[in-house]
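Undergrad: What follows is a predicted structure for the sequence shown.
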Amino acid sequence: MINLSDGGAYLLHGTEIIEDNADVQAILASKLGSVPSKEEAAKGTMAYSILEKHNTSGNMEQLQIKFDKLTSHDITFVGIIQTARASGLEKFPIPYVLTNCHNSLCAVGGTINEDDHMFGLTCAKKYGGVYVPPHQAVIHQFAREMLAGGGKMILGSDSHTRYGALGTMAMGEGGPELVKQLLNKTYDIKMPGVVAIYLTGEPMKGVGPQDVALAIIGKVFGNGYVKNKVMEFVGPGVSNLSADFRIGVDVMTTETTCLSSIWRTDDRIKEFYDIHGRSADFAELNPADVAYYDGVVYVNLSEIKPMIAMPFHPSNTYTIEELNANLMDILDDVEKRAKVSLDGQVDFTLKNKVIDGKLYVDQGIIAGCAGGGFENICAAADILRGKSIGDDEFTLSVYPASTPIYMEIARNGALADLMQTGAIVKTAFCGPCFGAGDTPANNAFSIRHSTRNFPNREGSKLQNGQIASVALMDARSIAATAANKGFLTAATDMDVEYKNPKYFFDKTIYENRVFDSHGVADPSVEIKFGPNIKDWPAMEPLPENLLLKVVSEIHDPVTTTDELIPSGETSSFRSNPIGLAEFTLSRKDPAYVGRAKEVKKAEEARVAGNCPAEAFPELKPVMDKIKESYKISRDTIAIGSTIFAVKPGDGSAREQAASCQKVLGGWANIANEYATKRYRSNLINWGMLPFIIKDGELPFANGDYIFVPGIVDAIRNKDDVIKAYVVGDSLKEFELTVGDLTDDERQIILDGCLINFYRNN
């Protein structure tokens, strides 16, 4: 079904893989008459050509990328624009689209969600952007319909910014990276590796894009096979997939922790652009006749079966057939995972969902950028036509990804077919994907064609004794389960006639409702600020020395951004940095905020010129011990907090996972590794040190103090190893590193944050 190469490989003429082994030169010589070097052949990838076109550094090893377009939604655009305004923003220099698909319900906090929307609209007018009102489209569907273009690059402040199937290399990053683009700066990275996703065969009837995506994620997430690399989809199997199918696979590449994705394009993608009235934006993309890849993921589409990702990660995958055949054993494994993921805070089991040997689920959701596509919804309607979802606990909700899709399923009858079954069809909204809509009942089990199933991602609250859980599935198998009134069923087990109706795109609703400045700014417009919208608090530059108190210690194999700053209704407070910070780690370590605030009192006293130990008395013996070996004054030592996590940052691009820690006085994270580039970048952009400590070496514990002398010199001098000390009865030395940093990243850390960096430059 899915296999991985042991090393790199050459792709010849887009069809033949030659793995890099002892015989490779002889094979290449016989087929090509010459042997191209790996370095030269690597330039034959589609990724290389697109990156080269957008690179401004003149050095393809150290890229400085300028993107063609930017996208944000209403959880992220307020903070981004506020940061850019504080850094000198005068006009959006490239098209910037502000969608409103996350805080759409306006159900929490009074006026604050709609206040953010009005902020976005007035900023689009003032700075020359595009504003998409609530319920019109989820961010990624609007980008597919209206923004993507062959050979282009888009940067979005949402982790699922993926339009590779349409020939657009797109990346999801934290807000500060968009700020850089708004200020005509660049996105600076080393040339990423490129991995071929080599598709053969054709999906069997009833298998959908989520099935293919989950099969890939299950194979590559745990071993980091594509981490921070570009996934390049090639091979003859690509031509056997519709545009919608490719899009459904592509959006889920985020869950592999890859950097981006790109697909070869053909007549089916040309048809997509034609349908959307943008034929000129199509470009045929193919790798060169000889291309070298850093690895190959072999995907035989014909062998993919309906899949399910069990709680609590998209990589916890099984075929539905395998789950049903080994039900109790797999549910036992899920319980063991729950003890780790939930820290034993609540009792969790799915075994009580087994009725007469079958797994019963309480809720089905088909939604968002992954599930809400036209073909997914029409296939679900075909499966459910003439049936009933029943009148018991099981419910089914469907969220078309855009109003044009909604209009088309109304016109072709799929909407009526779904509603007649008892399903509820709602407007375009990302809420079910991050816990702000359709939160299940306590102890309920939901199956969703959405992007993530992290702990509490569906909206339950451990701190209130609540637990629900989500499994990821394709829309087709969700519909099959609904047709069986909640008993888990693979779509391949049903005999269905799929109508496969043609899609007709009507952009009239966008022309009537979307504000498009066409790039013309109007400086006379006054920005509307609701009372919840606050400026970023002042942040200090990094002093010569650093004293850190460890205020949280997390030993889970992976820590998600949802655990660092919870999603769900808390997202409504993301325009208020101080207000939102109150929720930091609230579902993982509820005591974190209080501990961090206590340490922050000392730093606030120091900055004000007062004695830190008077503000926080437990510091006195710590400072006394340090002064036995180091001559320091309060002006030369910053006092802050840090957390340790094994592998933090999987999941969302939201910058608040880092900025909330900084607002509470955080100066660093310490980790064995960082799950994603984007989370590490968020730390850096908020002036936090991305410390790394070797796996198995942990000389400190929660509550300990760590002294890092000469940190400014270490960062400025690009020291490979940074000496630190655990402060106790003595100073116990250990070593930290920060990994590769660009010169600008070093200066951002020294200045204290990206805002300070731009103010100083």
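TA: Cool, the structure landed. All figures in this text were calculated on a predicted structure; none of them were measured in a lab. Numbering: from 1, shown residues only.
Undergrad: From now on I want contacts and neighbour counts done on CA atoms only, so please keep to that.
TA: Fine.
Undergrad: Next, count neighbours for N3.
TA: Using other Cα atoms under 10 Å, the number of residues around N3 comes to 14.
Undergrad: Contacts only, for the nearest residue to E604 once chain neighbours are set aside.
TA: Closest residue in space to E604, ignoring its immediate chain neighbours: P612 at 7.9 Å, by Cα to Cα, 6 or more residues apart in numbering. If you count contacts by Cα atoms under 8 Å, 6 or more residues apart in numbering, P612 has them with 601-606, 619, 634.
Undergrad: let's see it at 6 Å
TA: By Cα atoms under 6 Å, 6 or more residues apart in numbering, the contact set of P612 is 602, 605-606.
Undergrad: in the stretch 501-650 of the chain, which spans are strands?
TA: Listed in chain order, the strands of the stretch 501-650 of the chain (DSSP state E, counting those that start in this stretch) span residues 515-516, 545-554, 559-560, 637-645, 648-650.
Undergrad: just to revisit the earlier point, of the contacts of P612, grab the buried ones for PyMOL.
TA: To isolate the buried ones among the contacts of P612 in PyMOL, judged by 16 or more other Cα atoms under 10 Å, type:
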select buried, resi 602+605+606
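Undergrad: With distance to G368 added, can I get the contacts of P612 in a markdown table?
TA: As requested, the contacts of P612 are exported to a markdown table (distance: Cα to Cα, whole Å):
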| residue | distance to G368 |
| --- | --- |
| A602 | 45 |
| A605 | 47 |
| R606 | 47 |
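Undergrad: from the strands of the stretch 501-650 of the chain, which stretch is densest packed?
TA: strand 648-650 (a mean of 27; mean count of other Cα atoms under 10 Å).
Undergrad: Mind listing residues that contact it?
TA: By Cα under 6 Å, 6+ apart, the residues outside strand 648-650 that reach it are 558-561, 674-676, 679.
Undergrad: Tell me how far the helix or strand just after it lies from the chain's centre.
TA: On the C-terminal side of strand 648-650, the nearest following helix or strand under DSSP states H and E is helix 656-663. Helix 656-663 sits 17 Å away from the centroid of its parent chain (Cα atoms, centre = their mean, to the nearest Å).
Undergrad: likewise stretch 696-705?
TA: Computed by Cα atoms, centre = their mean, the chain-centroid distance of stretch 696-705 equals 29 Å.
Undergrad: Quick one: end-to-end length of it, please.
TA: 19 Å (Cα to Cα, to the nearest Å).
Undergrad: Mind listing residues that contact stretch 565-578?
TA: By Cα under 6 Å, 6+ apart, stretch 565-578 touches 78, 113, 434-436, 459, 532-534, 580, 584-585, 657.
Undergrad: adding another structure so you can compare the two:
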Amino acid sequence: MGQTLTEKILDDHLVEGELTPGEEIGIEIDQVLTQDTTGTMVWLQFEAMGLDEVQTEIAAQYCDHQTYQFDFKNTDDHRFLRSAAGTYGAYFSRPGNGICHNVHRENFAAPGKTMLGSDSHTPTPGGLGELAIGAGGIDVTVAMGGAPYYIEMPEVHSVRLEGELPEWATAKDVILELLRRLSVKGGVGKVLEYTGPGVETLSAPERMTITNMGTELGATSSIFPTDERTREYLEKVDREEEFVELQPDDDAEYADEIVVDLSDLEPLIAEPSMPDNVVPVREVAGQDVDQVMVGSCTNGAFADILPAAKMLEGREVNMTTEMIVAPGSKQASEMLARQGWVAEMMAAGVNFSEATCGACIGIGHVPASDSVSLRTFNRNFEGRSGIEDDNVYLCSPEVATAAAIKGEIVDPRDLADELGDLEDPGFELPEEYTGSKTDLITPDEAPDDELVKGPNIGDVPIKDALEADIDGPAILKMGDNITTDHIIPATQDILMYRSNIDKLSEFTLSRVDDTFADRAAAADGGWLVAGENYGQGSSREHAAMCPMYLGIEGVLAQSFARIHRANLFNFGLVPLLIDEDTYEQIEQGDDIAVVDDVHEGVASGKEEFTIRVNDDWEATATLDASERERAMLAAGGKLAWTKQQAEGGSGAAPADD
């Protein structure tokens, strides 16, 4: 039997286990990336483990989330990150240089490589044939130190593309169509591998829009084969020598196949407040639009912004609508500027932002109250834009620009008919990607050789080893699809404390219950209870670290999102699965005790644990964990376990290996 492309790359990097879906495997990691809101903990954990030097082929530290540097805390984080990159041997991308995924694909992403990143949209380079996976920061730390990355072997599903996109349909509509069909849970435990004759009709940047937003399906990763379109892109970024042709075998077997006929697609839009709430644009046409944003790591490249610029040529943004362009990289801004498009867009009434994640996480360009915002971003979770009661829609740059011209949601095909002289701008790559590399500092150029820590940078919290008894109240009961934005918000007033866990923990789950942190700290232990898909969204490990710091000992949920589940193990919180009946019966405030010896059960491989609620009734809770995950949990988390393994001569590789 032949291999899928995913299996070929994994097989080439396999150091432990077998490529059987559901089995744990260990793989060698070629590249790692981290960004400024997760990177501080990555490097503090690197220091805490006693590691001396990066062991991966490429390690890159980006500053892209809090680039506006509202006060010294943000700036101190960036100074610390530059010093860490210099001290340990990583590339450093200065604030304002661009979003990690965009800058990384321009400079480092390559076919056949593996990458681990402490950001959930790390799979973006899958459009270039790189198998890239988002993970918690400590997983990146350990991989950067030279150890394998362990993950449950995902199922590989084929997304067969047929036909060719018609006018006004875009790559964004491809991934919106998949979200419409599969939902935000549809990709959990899977790698989506794109196949079929429609693949060759899409350029590499279009493919990377799709792989970027595949994260919203819950997928472990998304990947395209490589071909002449891949080579074309690598030539344009002056890295043709890194091209490798990668295709699945003709007799490769997939767990399932999803067929998308590109010819049938039309402009789509995700309504508030979930990326899978997708409908045709024409179904919501006529809705007044107050704000339009084009950009982000999903649609912020030069070729994503150019269609908007072409549509606005000779036109103006509607007086009732504000339009902002948020480029994915400074390179995109520089190229647009040198070709005159920045001036054209400014003349049309467009405001240009710095190249940053900012608005996507609620930092800057926060919508007005009771307003509608159309964005080309990848997430529209309620409150993520920076205002709790928001109305954010997700769409392509073409749909967004049409709304900016009209002042209301409109299918661009209908606007073209109305105006008479508006043509589909198409998707056009530049002759070459040019631009300064000044803001990307190589390890050899690094000006720092020791860590610089400001007063806001704290220590890494370490949990004690797992105890035999867990007994405490259900401090908070939540519903389905609780995101990491709910657990630890990423707004400007909170984000600045990502390197100060003592302070950051005060905001834990404040968007669900603003009394939670005080109640958890006073309870001396307890549980979180949740429905399905708990912890979806961002990779931020703080969403596990802060509850642990407040004394939470475990989470009872109907299901967990992949990255957050891993983070719970990484920080010593017991993730137990419960069925719907048990979830419905548990009330907030109930006392929940595990009847069994928890430490012994976890260490010995026990799967089913009995929980007793209020001494009134009992239910079964399941621990689905590998032997390695159990060992980490028993030790109190990955940091404690890795240090034990290193001291004992096994586990994470010492820095001099």
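TA: Good, I have the coordinates. Fair warning: this is a prediction, and the values are worked out from it, not measured in the lab.
Undergrad: TM-score for this pair?
TA: The TM-score (TM-score structural alignment, normalised by the length of structure 2) is 0.93; 631 aligned residues with a Cα RMSD of 1.7 Å.
Undergrad: buried ones in stretch 271-287 of structure 2?
TA: 271-282.
Undergrad: quick check, distance from it to the centre of its chain.
TA: Taking Cα atoms, centre = their mean, one finds stretch 271-287 of structure 2 lying 23 Å from the centre of the chain it belongs to.
Undergrad: which residues are contacting that stretch?
TA: Around stretch 271-287 of structure 2, the neighbours that count as contacts under Cα under 6 Å, 6+ apart are 179-180, 183-184, 267-270, 379-382, 391-393, 408-411.
Undergrad: and if we set it to 8 Å?
TA: The contact list for stretch 271-287 of structure 2 (Cα under 8 Å, 6+ apart) reads 176-177, 179-180, 182-184, 216, 266-270, 378-382, 391-394, 408-411.
Undergrad: first vs last residue of that stretch, how far apart are they?
TA: Stretch 271-287 of structure 2 has an end-to-end distance of 11 Å (Cα to Cα).
Undergrad: so stretch 367-380 of structure 2 matches what in structure 1?
TA: Using TM-score structural alignment, the residues of structure 1 aligned to stretch 367-380 of structure 2 are 440-453.
Undergrad: aligned partner of P311 of structure 1 in structure 2?
TA: Following TM-score structural alignment, the counterpart assigned to P311 of structure 1 within structure 2 is P272.
Undergrad: What does G201 of structure 1 correspond to in structure 2?
TA: By TM-score structural alignment, G201 of structure 1 lines up with G163.
Undergrad: now, which of the contacts of stretch 271-287 of structure 2 lie within strands?
TA: Counting by DSSP state E, those place 268-270, 392-394 in strands.
Undergrad: Highest neighbour count among those?
TA: When neighbours are counted by other Cα under 10 Å, I269 leads these with 32 neighbours.
Undergrad: That residue contacts C395, doesn't it?
TA: Yes: using Cα atoms under 8 Å, I269 of structure 2 is in contact with C395, at 4.9 Å.
Undergrad: Next, show the common contact partners of these two.
TA: Joint contacts of I269 of structure 2 and C395 (Cα under 8 Å, 6+ apart) are D173.
Undergrad: ok, the residue nearest the centre of structure 1 to G277 of structure 1 distance?
TA: The residue lying closest to the centre of structure 1 (Cα atoms, centre = their mean) is S159, at 2.7 Å. For S159 of structure 1, the distance to G277 of structure 1 equals 27 Å [Cα to Cα].
Undergrad: Ok, F583 of structure 1 next?
TA: In this view, F583 of structure 1 and G277 of structure 1 are 44 Å apart by Cα to Cα.
Undergrad: same thing with I424 of structure 1?
TA: To G277 of structure 1, I424 of structure 1 is 31 Å away according to Cα to Cα.
Undergrad: Tell me which residue of structure 2 lines up with V234 of structure 1.
TA: For V234 of structure 1, the residue aligned by TM-score structural alignment is T195.
Undergrad: for A41 of structure 1, helix, strand, or coil?
TA: Here A41 of structure 1 is recorded as helix under DSSP: H, G, I helix; E, B strand; the rest coil.
Undergrad: mind listing what it touches?
TA: Applying Cα under 8 Å, 6+ apart, the residues contacting A41 of structure 1 are 10, 290-292.
Undergrad: do that again at 7 Å, thanks
TA: Applying Cα atoms under 7 Å, 6 or more residues apart in numbering to A41 of structure 1 gives the contacts 290-292.
Undergrad: Scan those and report the most crowded one.
TA: Within the contacts of A41 of structure 1, Y292 tops the neighbour count with 29 neighbours, counted by other Cα under 10 Å.
Undergrad: M623 of structure 1 versus that one, what's the distance?
TA: Y292 of structure 1 sits 56 Å away from M623 of structure 1, going by Cα to Cα.
Undergrad: now D562 of structure 1
TA: When distance is defined by Cα to Cα, D562 of structure 1 is 35 Å away from M623 of structure 1.
Undergrad: Looking at these two, which has the bigger crowd around it?
TA: Between D562 of structure 1 and M623, D562 has the larger neighbour count (other Cα under 10 Å), namely 24 against 19.
Undergrad: mind checking what D173 of structure 2 lines up with in structure 1?
TA: In structure 1, the residue matched to D173 of structure 2 (TM-score structural alignment) is D211.
Undergrad: one step back: mind picking the one among the ones in strands among the contacts of stretch 271-287 of structure 2 that's closest to E607 of structure 2?
TA: Distance to E607 of structure 2 across those (Cα to Cα) is lowest for A270, with 39.2 Å.
Undergrad: Excluding chain neighbours, what is closest to that closest one?
TA: Of all residues not flanking A270 of structure 2 in the chain, V278 sits nearest, at 4.1 Å (Cα to Cα, 6+ apart).
Undergrad: Tell me which of F583 and G277 of structure 1 has more neighbours.
TA: Comparing F583 of structure 1 with G277 by other Cα under 10 Å, the one with more neighbours is F583, at 20 against 15.
Undergrad: what residue of structure 2 matches up with the more buried one?
TA: Match for F583 of structure 1 (TM-score structural alignment): F507.
Undergrad: helix, strand or coil for M115 of structure 2?
TA: Under the three-state scheme (three-state DSSP), M115 of structure 2 adopts strand.
Undergrad: Of all the strands of the stretch 501-650 of structure 1, which one is nearest E697 of structure 1?
TA: Once these are compared by Cα to Cα, strand 637-645 is nearest, at 11.9 Å.
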